[in-house]
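K.L.:
Coordinates for the following, if possible.
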Amino acid sequence: MTLASKFILAVTVLGSALLGGAASRQYKPTKTFAEQELVPQKAGGLPNCFPAIGFKMPLHIPHSVVNWWCDYDTEYAFMGFSYEVTACQSLEQLRQEFLDIRHTFKGRYVRLYGACDRNGFYDDIVDAAWRANLGVHALIWFGWDDPDIWKTRRDVLLAALHANPKAKFVTRVLQFGSEPLFDWALPPLDLAEQVKLAQENLTSLRIPVTISEMAWGYQFSEPRGSMKIMDQIDFIDAHMLPFFSTEASTADKSWPIVENDINWFVNNGRGKKIYLSQNGWPSTTYPGVEPNSPSAVADVSNEHDYYTLLDEKCSYFKTVGGRGIGWFAHIYSDNQEPGYGIYGKDGSLKFPFAPKIRC
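P.N.:
Coordinates of the predicted model:
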């Protein structure tokens, strides 16, 4: 294993509060996915599948998700944005920004980051995603301030997925994260069991389950059983933050670092679909977001160069691993996480951003 794969990431403490009455909701498994159920069936080709650009939401909620989702193999190149929800955005703001992601950037997904413990918040996510024709990578956020808050968040989110009739039509996957292996959120075998229980709970909704983790998280936890998690998850939400590599310099020279970790996921990922879910390059440094290489450069130009580099690799992302890889931009706005946003704090684009969604 090379030093290039050893990302040392910043830890940001996010405040959270228990939802009133949430702990009383039951977490009841049903049955396990059959393997053939985990691969979406062909949906007649683009754009007649969700969430392809050009797809039109039906006037009425469908009866089944069969033939609803686009095939994994069509999901490569730019997918959408990580979107932090710690601010507990209003429904109006969610609707506005999800529509912006769809129409301005041709995003197909939002990948949630952080946590909002406001009652009914995931219903607002579903509402905004349905209106904008966006899929969602949902997240059970562990956090650091309360060792048990993730259990409440798990139960509340699972209940919402079952109770909201639109939820299964916009929720592509349920993630445990972020970086639960690197952060020692749970012992690896316990985390694998939580993935299994969530899969059993969501079988009737046909919602896959994964964790959101970097290669190094799996690698350094391997002696404690991290590959049991790789065996259990339905597909891979991988983190790619090459700025933190000990070999980082400028973004335009970061491809060997990126490719090294992609190769690890391809070689160890059991043939599963891969997305780069938390993926970016910061435009500034501050305490907690600091490089591990004296040559690493954080500025707006390098943030732009990183996404240009990925965009130029569209043909690679279309075929790598046999199923292609889709990548997200982390993150939507500097108001969500300073330095990482495509939008600055003033609401203006920091640089031109129009990555390819197919090639």
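K.L.:
can we go C-alpha only for contacts and neighbour counts from here?
P.N.:
Will do.
K.L.:
Can you show me the helices along the stretch 51-200 of the chain?
P.N.:
Listed in chain order, the helices of the stretch 51-200 of the chain (DSSP state H, counting those that start in this stretch) span 91-105, 121-132, 149-163, 167-170, 188-202.
K.L.:
what about the strands in this structure?
P.N.:
77-84, 109-113, 135-141, 171-177, 209-214, 236-240, 274-279, 325-329 (DSSP state E).
K.L.:
Nearest to I125 among these would be which one?
P.N.:
strand 135-141 (8.4 Å; CA to CA).
K.L.:
Other residues contacting that closest one?
P.N.:
Contact with strand 135-141 is made by 50-51, 108-115, 129, 150, 153-154, 157, 169-178, as judged by CA atoms under 8 Å, 6 or more residues apart in numbering.
K.L.:
what is the orientation angle of that strand with helix 149-163?
P.N.:
150 degrees (axes from the mean of the first three to the mean of the last three CA atoms, to 10 degrees).
K.L.:
quick one: H137 and V170, what's the gap?
P.N.:
Look at H137 and V170: by CA to CA, to the nearest Å, they are 9 Å apart.
K.L.:
Comparing these two, which residue is more hemmed in?
P.N.:
Higher neighbour count among H137 and V170: V170, with 26 against 23, using other CA atoms under 10 Å.
K.L.:
hmm, back to that, and the helices of the stretch 51-200 of the chain, which is most packed in?
P.N.:
helix 167-170 (a mean of 24; mean count of other CA atoms under 10 Å).
K.L.:
quick one more, to check against the first:
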Amino acid sequence: MPASVPSKVNGWWCDPKTEYAFIGFGYEITPCQSQDQLTQEFTDIRKRFNGRYVRLYGTCDSDGYYNTVIEAAWSAGIGVHALIWFGFNGDNAWEGRRDALFSVLHSNPKAPYVVRTIQFGSEPLYDHAIDPYALQSQVQSAQAQFKSVGITVTVSDMAYGFKTAGDGGVAVLQTVDNVHGHMLPFFSPDATTGDNAWPIIDPDIQWLQTTAGDKKIYLSENGWPSTSYEGVQATSGAAVADVSSEAAYFNLLDSKCEYFKSFPHGIAWFAHLYSDNQEPGYGILDSSGNEKFPFKPKTSC
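P.N.:
Sure, this is the predicted structure:
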């Protein structure tokens, strides 16, 4: 990062087409990590794994917490895909989180140089947390506020979530600036092991690309668990949740680098999540901070 905040955002971000293959980690902020911890772990993502971004997951509702995230990301030299968390309670708490985030984005001068994307929800359509046309309106309102500073706006959901919302889901996909598609093939009725997941993954990619109109695609909440427990249970009796299957899943994605590069704006993927301390089984790191398997994914090819 420069010694001082630039005067304009024009030319700051890389062309999205050059950002394909591995892009960074999902990172859960529900523990409300300190700025020191965020800086340390964001720097680890940047330096050890060559991550360009963190895709935030969960929420910390402490006052002004996104200022803490932005300061840590600035120090680490990493970008942020911010998230407005809807949660699972069916309430309107997301509106306060939206307002708190937007307040920080408007007031913190570093925000446009750290926050690349605003994501509405993590599967808000699949969870029926909001009417799809109301969600479309929220996206449009945010776009009007942040287009001038280069912050894009999207909705983070599964292809299945967009599909089940019918015409409203299609309208949302056609409105967002880019596509944040969840890819969790472990839960498919056809799941077996991570290395055999491509027939589950590719049809969703193709549908998202066609329906959204050739927009940039990020595989945002994207992973394969190394353990199964209540809430992380397979539909298929053949689905294997262990470290070797998790490793095989990410090796599979790594082998598709040229394919991801071939799309009009490239396809980039996050690893969900950084650590098992954030959600058991999904971390690349175990609860002691050690890599569960060698993880050196391609960022270009």
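K.L.:
In structure 2, which residue is most central in space?
P.N.:
Geometric centre of structure 2, nearest residue: S220, 3.3 Å, by CA atoms, centre = their mean.
K.L.:
what residue of structure 1 takes the place of it?
P.N.:
Aligning on TM-score structural alignment places S220 of structure 2 opposite S277 in structure 1.
K.L.:
now swap in A72 of structure 2 and tell me
P.N.:
When structure 1 is aligned by TM-score structural alignment, A72 of structure 2 is paired with A128.
K.L.:
Ok, P185 of structure 2 next?
P.N.:
Checking TM-score structural alignment: P185 of structure 2 goes with P242.
K.L.:
and its match, how many neighbours does it have?
P.N.:
30.
K.L.:
Please tell me how far it sits from L349 of structure 1.
P.N.:
Note on P242 of structure 1: its distance to L349 of structure 1, by CA to CA, is 22 Å.
K.L.:
is it possible to export the strands of structure 1 to a markdown table including distance to Y307 of structure 1?
P.N.:
Shown next, in a markdown table, are the strands of structure 1 (distance: least, CA to CA, whole Å):
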| stretch | distance to Y307 of structure 1 |
| --- | --- |
| strand 77-84 | 10 |
| strand 109-113 | 17 |
| strand 135-141 | 21 |
| strand 171-177 | 24 |
| strand 209-214 | 18 |
| strand 236-240 | 12 |
| strand 274-279 | 9 |
| strand 325-329 | 8 |
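K.L.:
Does the match of S220 of structure 2 touch F235 like I think?
P.N.:
No - at 11.5 Å, S277 of structure 1 does not count as touching F235 under the criterion of CA atoms under 8 Å.
K.L.:
Can you tell me the number of residues neighbouring S148 of structure 2?
P.N.:
Neighbours around S148 of structure 2, by other CA under 10 Å: 12.
K.L.:
so stretch 232-244 of structure 2 matches what in structure 1?
P.N.:
Counting by TM-score structural alignment, stretch 232-244 of structure 2 corresponds to 289-301 in structure 1.
K.L.:
Relative to E312 of structure 1, which of the strands of structure 1 is closest?
P.N.:
Proximity to E312 of structure 1 (CA to CA) singles out strand 77-84 among the strands of structure 1, at 9.7 Å.
K.L.:
Report the buried residues of that closest one.
P.N.:
Using 16 or more other CA atoms under 10 Å as the test for burial, strand 77-84 of structure 1 gives 77-84.
K.L.:
Same list as before, these that is, but in TSV and with distance to Q336 of structure 1 included.
P.N.:
Formatted as TSV, the buried residues of strand 77-84 of structure 1 follow (distance: CA to CA, whole Å):
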residue	distance to Q336 of structure 1
A77	23
F78	20
M79	19
G80	15
F81	12
S82	10
Y83	8
E84	6
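K.L.:
what's the closest of those to D261 of structure 1?
P.N.:
D261 of structure 1 has its nearest neighbour among these in A77, at 16.7 Å by CA to CA.
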